[in-house]
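Asks: fold the following, please.
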Amino acid sequence: MDQDGVAVVIGASGGIGAALLEGLQARGRFRFVLGLSRPELDLTDHGSIAQAARRVGAIGAPGLIIVASGLLHGPGIEPEKTIRSLDPAAMATAFAVNAIGPALVLRDFLPLMPRDRRAVFAALSAKVGSIGDNRLGGWYSYRASKAALNQIIRTAAIEMRRTHPQAICAAFHPGTVATGLSGKFSKTGLQVQQPAEAAAALLDSIDRLTPEQSGSFLDRFGAPIPW
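Replies: Now for the predicted structure:
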């Protein structure tokens, strides 16, 4: 990674986002490590994304951008057990946070990334967003919005090869982490990690990424996940 550049964690107020921010600060590989979260950067507020990008650009070229935000449940939003449970407003909110917001981050932050050296854009996706791995059904809005995010990352990686040949764009499944997002849905027997543990594995994998892996969907250890 660029020891003299800028690292940005979007969603730094969340459990895994805060752990990623702390991990980057502890590793000391970037001169500036910035954490952005609501209300400073709200993924559902397009203006706040553009404004945050301008602030980051005034500091320097970001060599690492991690989008660690995500929405599984919230007021009036719960993972659907059946198709009959679909609510269009809840589904639109899931897409706004999990897919459209990260796409707009790419739109406004990609031009800031260095063109002459390695840079990484990483977004936290979810294994349940894998179409090929879906064997249980349910969770329509979350699955579909994360699958959309994966397609956005894949498509952006193709564009980045033309404009930023040394850059890497990848989606990561962090595993099941003891946070407010997944806590009440963690089943007995699953390997549940603490945020710091998941963050350390993710940062290690980001360190190992090569340009050939741009456009990949990976687990926290860097192993490919089926689309």
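
Asks: switch to C-alpha atoms for all contacts and neighbour counts from now on
Replies: OK.

Asks: can you tell me what sits against the strand or helix carrying Gly35?
Replies: If you go by DSSP states H and E, Gly35 is part of strand 32-36. With contact meaning CA atoms under 8 Å, 6 or more residues apart in numbering, strand 32-36 is reached by 4-13, 18, 21, 24-25.

Asks: now show me the structure for the sequence below, then we'll compare the two:
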Amino acid sequence: MTESKKRALVIGSSGGVGQALMSALQGRGFDVTGLSRTGQGLDITNEGNVSDVFGQLDGSFDQIVVASGILAARSGPEKSIGAVTGDELAALFAVNAIGPALILKHSKHLMPRDRRVIFAALSARVGSIGDNRLGGWYSYRASKAALNQLIKTASVELRRTHKHLICVALHPGTVATPFTRDYPQHTSVAPKEAADNLLNVMEGLTPEDNGSFFDWAGKQVPW
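Replies: Just a heads-up that it's a prediction; the model follows:
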């Protein structure tokens, strides 16, 4: 009897990291489905749209990866509290925190209960409150910290019904994409390398890692 292919779902599949994850997963034998605004019209900030798109998906997935996110919306990362605006905060929270929360909500029916399943959202080390030494980047930091709390909280609830669930936040490092091209001072890696690093981490996770925050090398990041 031939074993069926594992299935993966990548949200944000049109972005640099999302595309690389799609390719890397396919290279590892996964049947991969991608969702993005440009490809499938997915608007993660609109719950009705999220519900409609995810309601059209059948079966279950062994890995669900949220690779969507923005670094800045209107004004760029803030260096001081004086530069913070409500519009920038709201825009980043909508994409970086609210969007993944809606995806979690509407993908629950796609998570198998009888076997290992990973739900991973790409976060950022700067979203760590415990690791914040430099300050600045208020909206991005706060939105990723909110994402981390949502992942942690969902990991507690969903584990009650999905015993084999691994719900985690992952820091991919600085990836050389249009997302980061205005910040050359940060050492970056190619999307393909970042994707392989992330998949290597995910392959090594166990249900005991549920509710954790890891970097691209598999090291735990403080909340």
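
Asks: care to give me the TM-score?
Replies: TM-score of the superposed chains, computed with TM-score structural alignment, normalised by the length of structure 2, equals 0.95; 219 aligned residues with a CA RMSD of 1.3 Å.

Asks: circling back to that earlier point, most neighbours among the contacts of strand 32-36 of structure 1, please name it.
Replies: Ala7 (29 neighbours; other CA atoms under 10 Å).

Asks: just to check, that residue is in contact with Ile59?
Replies: No: the pair Ala7 of structure 1 / Ile59 is not scored as a contact, 10.7 Å apart, by CA atoms under 8 Å.

Asks: buried stuff in the one helix or strand Asn49 of structure 2 maps to?
Replies: Using DSSP H and E, Asn49 of structure 2 falls within helix 47-55. Within helix 47-55 of structure 2, the residues that count as buried by 16 or more other CA atoms under 10 Å are Glu47, Val50, Ser51, Val53, Phe54.

Asks: C-terminal to that helix, what's the next element?
Replies: Next along the chain from helix 47-55 of structure 2, counting by DSSP H and E, comes strand 63-66.

Asks: packing partners for that following strand?
Replies: In this structure, strand 63-66 of structure 2 makes packing contacts with strand 7-11, strand 117-122, judged by 3 or more CA pairs under 8 Å, 6 or more residues apart in numbering; DSSP states H and E.

Asks: next, the distance between the ends of stretch 127-139 of structure 1.
Replies: 12 Å (CA to CA, to the nearest Å).

Asks: so that stretch matches what in structure 2?
Replies: With TM-score structural alignment applied, stretch 127-139 of structure 1 matches the range 125-137 in structure 2.

Asks: thinking Thr176 of structure 1 is in contact with Ser186, fair?
Replies: Yes: the pair Thr176 of structure 1 / Ser186 is scored as a contact, 7.3 Å apart, by CA under 8 Å.

Asks: now the common contact residues for the two.
Replies: Val192.

Asks: the two: which is more packed in?
Replies: Set side by side, Thr176 of structure 1 and Ser186 show more neighbours around Thr176, with 21 against 15, by other CA under 10 Å.

Asks: what lines up with that one in structure 2?
Replies: So Thr176 of structure 1 corresponds to Thr174, using TM-score structural alignment.
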